[in-house]
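*Asks:* prediction below, plus the sequence it came from.
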Amino acid sequence: MNGRIVVASIVLTALGAGALIYWLQIYAFYEPVAFTPGEEIRLTPIIGEEPEVIVANDVTGIDADSSPLRFRACFTTPLTQAMLTETYRVYDEATPLVAPGWFDCFDAGQIDAALKTGEAIAFLSEAEVADGIDRVVAVFADGRGYAWHQLNPEEE
């Protein structure tokens, strides 16, 4: 009888810990990003080092203090891919990181596939937003845009 109680308490503790870890990874720590008007999305120009603000509408994003890699954002832009590639630095090794399922505007798999087929183009938003971390922006031909943080190529 005492063995059953011990086993049951171990199983219940493990289930509770598992549920807590899941909640911490998926929901805890994330906060909506408050984008300052006029500075929502920035890209680094081909000539120069200082990122410039681009036209971005309907910007929504999330971030967490627990890791610099948790930043994600979605937006739209009227700027064309042709204009962007002539003006801003292309980011060759872009790999979008998976966002929590509840942040449904950001689909890392779809963005990654589009980057590989050329449907979307990635740009350097800001180098070294944190130590070893770059902000990357991908823009689709229809104007949909996505931003995330990833390890810069020197850190990988």
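*Replies:* Done, it's in. Since this is a predicted model, take the numbers as computed values, not measurements.

*Asks:* please make it C-alpha for all contacts and neighbour counts, starting now.
*Replies:* OK.

*Asks:* tell me which helix or strand comes right after the longest helix seen in the chain.
*Replies:* Determined from DSSP state H, the single longest helix within the chain is helix 2-26. Where DSSP states H and E defines the elements, the next helix or strand beyond helix 2-26 is strand 31-32.

*Asks:* burial count for Ala122?
*Replies:* Residues lying near Ala122 (other Cα atoms under 10 Å) number 30.

*Asks:* now what about stretch 145-156, what contacts it?
*Replies:* 68-77, 93-97, 106, 127-128, 132-139 (Cα atoms under 8 Å, 6 or more residues apart in numbering).

*Asks:* second structure follows, compare the two:
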Amino acid sequence: MGKFLAGAILISALVAGAALYYLQVYHFYEEVAATGNDDVQLTSLVTGAPEPVLYDAFQAIDADSSPIRYRACFTTTMSHPMLTETYELFERAEPLNAPGWFDCFDAQALGAALEDGRALAFLGQKDIQYGIDRIVAITEDGRGYVWHQINRCGEVVFDGQPAPEDCPEPPQGY
């Protein structure tokens, strides 16, 4: 009887572990269909508003389970000098890992490229959702990456603290 119970517990643990893995890595993600004209936007230095940029080969995934699960890849012909003269740079870019099956997005390689200057990060859109900014990084060879990152206001509010004075008031429920 003891061997049967031990086996049942082991099988239950394996099934639960496999289900948890599947749910975290595959189930919640959905492909994002490209609209063809405004999938990639950068914040203008002049207007302070997001503007569509030239892009091609757009691929993206997202999940309703978390606002920071968005990841996208694309290519562009826009040069670093033109981008830096036109759009707002983002200094605190920290690429977040994507599921292994979304192989166009490699957070470690992108982080290294940002550190050594082979890629530049730009603000795509501030507060795409309260406390979450959309960040766009573009390498020297025109490969682009997009992810959502918690901003300073979000870090404070999501930790249960009141919003700092220079932050917008959080929506009800935060």
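*Replies:* Right, received. Where do you want to start? Remember, it's a predicted structure, so these values are computed and weren't measured experimentally.

*Asks:* any idea how far the longest helix of the first structure is from the middle of the chain?
*Replies:* Centroid displacement of helix 2-26 of the first structure relative to its chain, using Cα atoms, centre = their mean, to the nearest Å, is 31 Å.

*Asks:* same check on stretch 141-156 of the second structure?
*Replies:* 6 Å.

*Asks:* related to what we said a few turns ago, which parts of the longest helix of the first structure are buried?
*Replies:* Residues of helix 2-26 of the first structure classed as buried by neighbour count (16 or more other Cα atoms under 10 Å): none.

*Asks:* same check on stretch 141-152 of the first structure?
*Replies:* For stretch 141-152 of the first structure, by 16+ other Cα under 10 Å, it's Ala141, Gly143, Arg144, Gly145, Tyr146, Ala147, Trp148, His149, Gln150, Leu151, Asn152.

*Asks:* could you dump the residues you listed to CSV with distance to Pro32 of the first structure and secondary structure?
*Replies:* Converted to CSV, these look like this (distance: Cα to Cα, whole Å; DSSP: H, G, I helix; E, B strand; the rest coil):
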residue, distance to Pro32 of the first structure, secondary structure
Ala141, 27, coil
Gly143, 22, coil
Arg144, 19, strand
Gly145, 17, strand
Tyr146, 15, strand
Ala147, 14, strand
Trp148, 14, strand
His149, 15, strand
Gln150, 19, strand
Leu151, 22, strand
Asn152, 24, coil
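
*Asks:* so which of those comes closest to Ile111 of the first structure?
*Replies:* When those are ranked by distance to Ile111 of the first structure (Cα to Cα), Tyr146 comes first, at 8.1 Å.

*Asks:* how near is the closest one to Cys105 of the first structure?
*Replies:* To Cys105 of the first structure, Tyr146 of the first structure is 9 Å away according to Cα to Cα, to the nearest Å.

*Asks:* do Leu24 of the first structure as well
*Replies:* Distance of Leu24 of the first structure to Cys105 of the first structure, given as Cα to Cα: 21 Å.

*Asks:* ranges for the strands of the second structure?
*Replies:* Residue ranges of the strands in the second structure, as given by DSSP state E, are 29-31, 41-43, 50-52, 56-63, 71-75, 119-129, 132-139, 143-150.

*Asks:* which one in the second structure is aligned with Asp112 of the first structure?
*Replies:* Residue pairing (TM-score structural alignment): Asp112 of the first structure is matched to Gly111 of the second structure.

*Asks:* once you drop chain neighbours, what's closest to its match?
*Replies:* Pro95 (6.2 Å; Cα to Cα, 6 or more residues apart in numbering).

*Asks:* which residue is the nearest non-sequential neighbour of the spatially most central residue of the second structure?
*Replies:* The residue lying closest to the centre of the second structure (Cα atoms, centre = their mean) is Trp147, at 2.0 Å. Using Cα to Cα, 6+ apart and skipping the chain neighbours, the partner closest in space to Trp147 of the second structure is Arg71 (4.7 Å).

*Asks:* give me the number of residues near that neighbour?
*Replies:* Arg71 of the second structure: 27 neighbours (other Cα under 10 Å).

*Asks:* I'm done for today, thanks for sticking with me.
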